[in-house]
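Student: how does the following fold in three dimensions:
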Amino acid sequence: MSTVMPSLRAYRASLLHFHADPAFAEHAYSWHEDGLLLVDGDKIHAAGDYAQLAPTLPEGVEVHDYRGKLIVPGFIDTHLHFPQTDMIASPAPGLLPWLETYTFPTERQFSDPAHGREVAEFFLDQLLRSGTTTAMVYCTVHKESVDAFFEASEARGLRMVAGKVLMDRNCPEFLADTAESGARDSEELIRKWHKRGRSLYALTPRFAPTSTEAQLTLTGELARAYPDTFIQTHVSENRDECEWVKSLFPASRSYLDVYDHYGLLRPRAFFGHCIWLDDRDFARMAETQSAAAVCPTSNLFLGSGLFDFERADVARVPLSLASDVGAGTAFCMLQTMNEAYKVARMKGSYLPALRMFYLATLGAARAMQLEGTIGNFAPGTEADFIVLDPQATPLLARRSAELNNLEELLFALALLGDDRAIAATYSGGRLVHQR
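Tutor: Predicted coordinates:
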């Protein structure tokens, strides 16, 4: 045996990670029933069968024993709102009244940095206990809310994407910026936070109805000036919203076309919901490598509609799953998978559990153009991973005793699991949550 590598740590469990989308590739994943994950500092060193890797361990390396459990890459949530944490599960008859009654008054409080930091800390606790190690996060219109979020995530060493909401019309005066102030603030925040440590910045127009043409023009200019930033916004969530956009932008062919006109379709652009898109819209998203963040729990909660996985797959649109807290009703991506499965069935298609776990890990990383950084256990990727416990609840344990294969195991976790099934969460090789 070789001499000890002080930074090397080993984790024994069943291992699963992906190399490709199981919907389109035959050999899409690696599954090691008795596996060993080796972590060197904050990066993945190797992942494989225990019998093959154990003899290569340097003397003195402790093996953390998670046998009976499953280690997968940390979940990636591509659309959620940290300021809406305190208004989750607020009743309303639809999207627009929900925004007016709950969202805007709640977001008003985030001009206070202390309030923003306290909510950010609780929000990050919820993500980590749910196994989510990376998220694309909406802050509020206040610069202070972005600083509060990134300060909290940076202190924990997390890989996070976030941005200041841009909103200069059709909103309360207390939440409005201007086209110029929004662009200026966004550029300052990009220079301060983008690629600082593990933080990444997203240009964040809330949605087309709350931005003037001037604001969308300046956002497009920033997107061109900083091409490796992210873009995040909403599109075609709700029929009333779509009609509103049509009245505000009569020259545009579709809701998505509004964003296209201002140069906001490109790699690293994420569009939440995408329910009422047509085939031309899906084709344009695929052509520009713009990604759909599918939000099943919020779409059901607000009665917005059902995402069409089949049509999106025909066009080969980059897809990911998202909780959309606070319209979404759960932080945990297992619960998001549960609802995504049912949405697909209601639209006449079928989502295998393997596909859902892909979409919540490598699929999201690919859509974010972050493959090789996060999303699987390729050597050199950041060591973000979670330990799933099939015995976490009496019902899960009873079901797990009758499983015949990997698909059944993942399906049981997705349909019966919640944050109790997350035994441990590791970010950058560090234990950041333990049940």
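
Student: CA only for contacts and neighbour counts going forward, please
Tutor: Fine.

Student: for the stretch 301-435 of the chain, which segments count as helices?
Tutor: For the stretch 301-435 of the chain, helices defined by DSSP state H, counting those that start in this stretch occupy the ranges 309-315, 333-346, 353-359, 362-367, 394-400, 406-416.

Student: closest one to Phe174 among those helices?
Tutor: Nearest of these to Phe174, taken as CA to CA: helix 333-346 at 32.8 Å.

Student: alongside the first, I'd like the structure of this one:
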Amino acid sequence: MSIRAVRGEILYFRGHPEEGSAKASNDGAVVHHDDGILLIDKGSIVAVGPASEVLPQLGPDIALQNYPHSLILPGFIDSHIHLPQVDVIASHGTQLLDWLERYTFPAEQLFADHGHAVATADFFLQQLIQAGTTTAMVFATIHAHAVDAFFRASEALGTRMICGRVMMDTNAPDALCDTAESSYHESRALIERWHGCGRQLYAVTPRFAITSSPQQLGRAGELLDEFPGVYLQTHLSENLGEVEAVRQLHPHSQDYLDVYDQHRLVRRHSVFAHGLHLSAREHACLHEAGAGIAFCPTSNLFLGSGLLDLAKLDEAGVAYGMATDVGGGTSFSMLQTLNEAYKVAQLQGQTLSPLKAFYLATLGNARMLGLEARVGTLEVGTEADFIMLDYHCTDLIRRRVQRCQSLEERLFVLMMLGDDRAVAATWVNGQCVYDRPNASVLGTSTNGTLGTRL
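Tutor: Purely as a prediction, here's the structure:
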């Protein structure tokens, strides 16, 4: 029988936990079961609720997997991360533009080798899964075979991923430069091959306005027009030196975002990484278009780029979600990313509640990507991507949680003290693909056992 069940504390969101005049949790935006059961069949969630209500639905042949001391959540979603930069994470001593020249571009040139691309894609996905991330928006390189390698590895694992071939035809090493035409045609072929193929989705991916000519940006806009539903991912206003370089390269544009807008790149399903140094006009443009910002706190701090003003984004109604931005970002762990996001808010006299933080890493990101009917939640009918966070993963977390009096307190402990060790298990498309050794996980109540594909 294909039906399986997991039992433990369950949390997911139906809406933003802090929107409206009162706490949205009072209106059903936050769904929490102290003792709940999730029922899965053929990769989809078919029931979720309190154990007392769901247990009577279980037949004697349904495997019930118990997760004591654990919190069951939707799989994390990462809205901005770089496949080739896994090998330059934690590289010392520079800010953005120099960091690209010194570390990133040499690492990306290695992807000319097909074997390197395949091995890195496998390793990269393993790191995501072990950190509890089941969907990510991924920059590859200019090499089409690197995108193929990533999607093949994701397809084999069963994950829902968004990826794109980088478009870059100027102000970059010769070995990494394409042309407006070659980037258009290779991207088009990849879209036809992969977008909507199973759980794989494509993002048109000009690196940023410094490395794409107006001709290339125009061709990127054509791809979006030709293939409705395809994503756009790029960088925006990450670093003040970058902003000034864009101003000099595009003197007739109103601002950085206008460079993209002139080529029809600012639209629904467009995700702009960073957005640290934006004007009110740019905020209004993003809001009107329904485009989003990927908040990358560990990267922004590590590279000294600046602090994202969440209050201004909220005031302007700009959608945003959480992102690791590995390898400028310093961890695959969304928990560590939320840790740094909280500190970024604190430095500006703002606060980031634990409920809002976990919303941004799950349903918030899914909404920004238009995927809320598929992932980022545990609603009936959605895809069964979920994780278990272990309250006993370290002695310190276990001791600290014992003193917590509420769900919000426990979430805050996890986001401040947790990392990949907190992920007891990761389920993708209804299958357990990762079971952390020595995690606090019981065996099934039938003869079944948790499996691992990694």
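
Student: figure out which of the helices of the stretch 301-435 of structure 1 is closest to Thr78 of structure 1.
Tutor: Of the helices of the stretch 301-435 of structure 1, nearest to Thr78 of structure 1 by CA to CA is helix 362-367, at 7.1 Å.

Student: for the equivalent of Tyr255 of structure 1 over in structure 2, give me its contacts.
Tutor: Using TM-score structural alignment as the criterion, Tyr255 of structure 1 maps onto Tyr256 of structure 2. Counting by CA atoms under 8 Å, 6 or more residues apart in numbering, Tyr256 of structure 2 touches Leu236, Ser237, Val243, Val246, Arg247.

Student: before we move on, what about Pro379 of structure 1?
Tutor: Pro379 of structure 1 touches Lys43, Ile44, His45, Ala46, Ala47, counting by CA under 8 Å, 6+ apart.

Student: check the residues you listed against Ser400 of structure 1 and report the nearest one.
Tutor: Distances from Ser400 of structure 1 to those, taken by CA to CA, are shortest for Ala47, at 24.3 Å.

Student: give me the element the closest one is part of.
Tutor: Here Ala47 of structure 1 is covered by strand 43-49, with elements defined by DSSP states H and E.

Student: kindly report the same for Asn300 of structure 2.
Tutor: helix 297-302.

Student: that helix against structure 1, how far on average?
Tutor: Its matched residues in structure 1 lie on average 0.2 Å from helix 297-302 of structure 2 after superposition (mean CA distance after the TM-score superposition for structure 1).

Student: which other helices and strands contact that helix?
Tutor: In this structure, helix 297-302 of structure 2 packs against helix 334-346, with contacts taken as 3 or more CA pairs under 8 Å, 6 or more residues apart in numbering; DSSP states H and E.

Student: make it 10 Å
Tutor: The contact analysis (3 or more CA pairs under 10 Å, 6 or more residues apart in numbering; DSSP states H and E) places helix 297-302 of structure 2 against helix 96-99, strand 270-274, helix 334-346.

Student: so what secondary structure elements neighbour the shortest one?
Tutor: Judged by 3+ CA pairs under 10 Å, 6+ apart, the packing partners of helix 96-99 of structure 2 are helix 240-249, helix 297-302.

Student: what's that helix in contact with?
Tutor: Residues outside helix 96-99 of structure 2 that contact it (CA atoms under 10 Å, 6 or more residues apart in numbering) are 88, 91-93, 102, 104-105, 238-242, 245, 299-300, 302-305, 328.

Student: after that helix comes which helix or strand?
Tutor: Criterion used, DSSP H and E; the element after helix 96-99 of structure 2 is helix 105-109.

Student: what's the average distance of that following helix to structure 1?
Tutor: Helix 105-109 of structure 2 sits 0.5 Å off on average (mean CA distance after the TM-score superposition for structure 1).

Student: off-centre distance for whatever helix or strand comes next after that helix?
Tutor: Helices and strands here follow DSSP H and E; after helix 105-109 of structure 2, the next one along the chain is helix 114-130. Helix 114-130 of structure 2 sits 16 Å away from the centroid of its parent chain (CA atoms, centre = their mean, to the nearest Å).

Student: what are the boundaries of the strands in the stretch 151-300 of structure 1?
Tutor: 160-163, 165-166, 199-205, 230-235, 269-273, 291-294 (DSSP state E, counting those that start in this stretch).

Student: would you turn these into CSV with mean neighbour count and distance to Glu154 of structure 1?
Tutor: Formatted as CSV, those follow (neighbours: other CA atoms under 10 Å; distance: least, CA to CA, whole Å):
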stretch, mean neighbour count, distance to Glu154 of structure 1
strand 160-163, 27, 9
strand 165-166, 30, 20
strand 199-205, 25, 7
strand 230-235, 25, 18
strand 269-273, 27, 23
strand 291-294, 28, 24
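
Student: save those strands as CSV, and put in distance to Gly380 of structure 1 too.
Tutor: Converted to CSV, the strands of the stretch 151-300 of structure 1 look like this (distance: least, CA to CA, whole Å):
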stretch, distance to Gly380 of structure 1
strand 160-163, 19
strand 165-166, 33
strand 199-205, 18
strand 230-235, 23
strand 269-273, 25
strand 291-294, 25
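
Student: Pro394 of structure 1: which of these is closest?
Tutor: strand 291-294 (30.4 Å).

Student: tell me what that closest one is packed against?
Tutor: Using 3+ CA pairs under 10 Å, 6+ apart: strand 291-294 of structure 1 touches strand 75-81, strand 230-235, strand 269-273, helix 279-288, strand 319-321, helix 362-367.

Student: mind putting the helices of the stretch 301-435 of structure 1 in a markdown table, mean neighbour count included?
Tutor: Below are the helices of the stretch 301-435 of structure 1 laid out as a markdown table (neighbours: other CA atoms under 10 Å):
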| stretch | mean neighbour count |
| --- | --- |
| helix 309-315 | 17 |
| helix 333-346 | 22 |
| helix 353-359 | 25 |
| helix 362-367 | 26 |
| helix 394-400 | 15 |
| helix 406-416 | 19 |
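
Student: since that was my last question, I'll sign off now.
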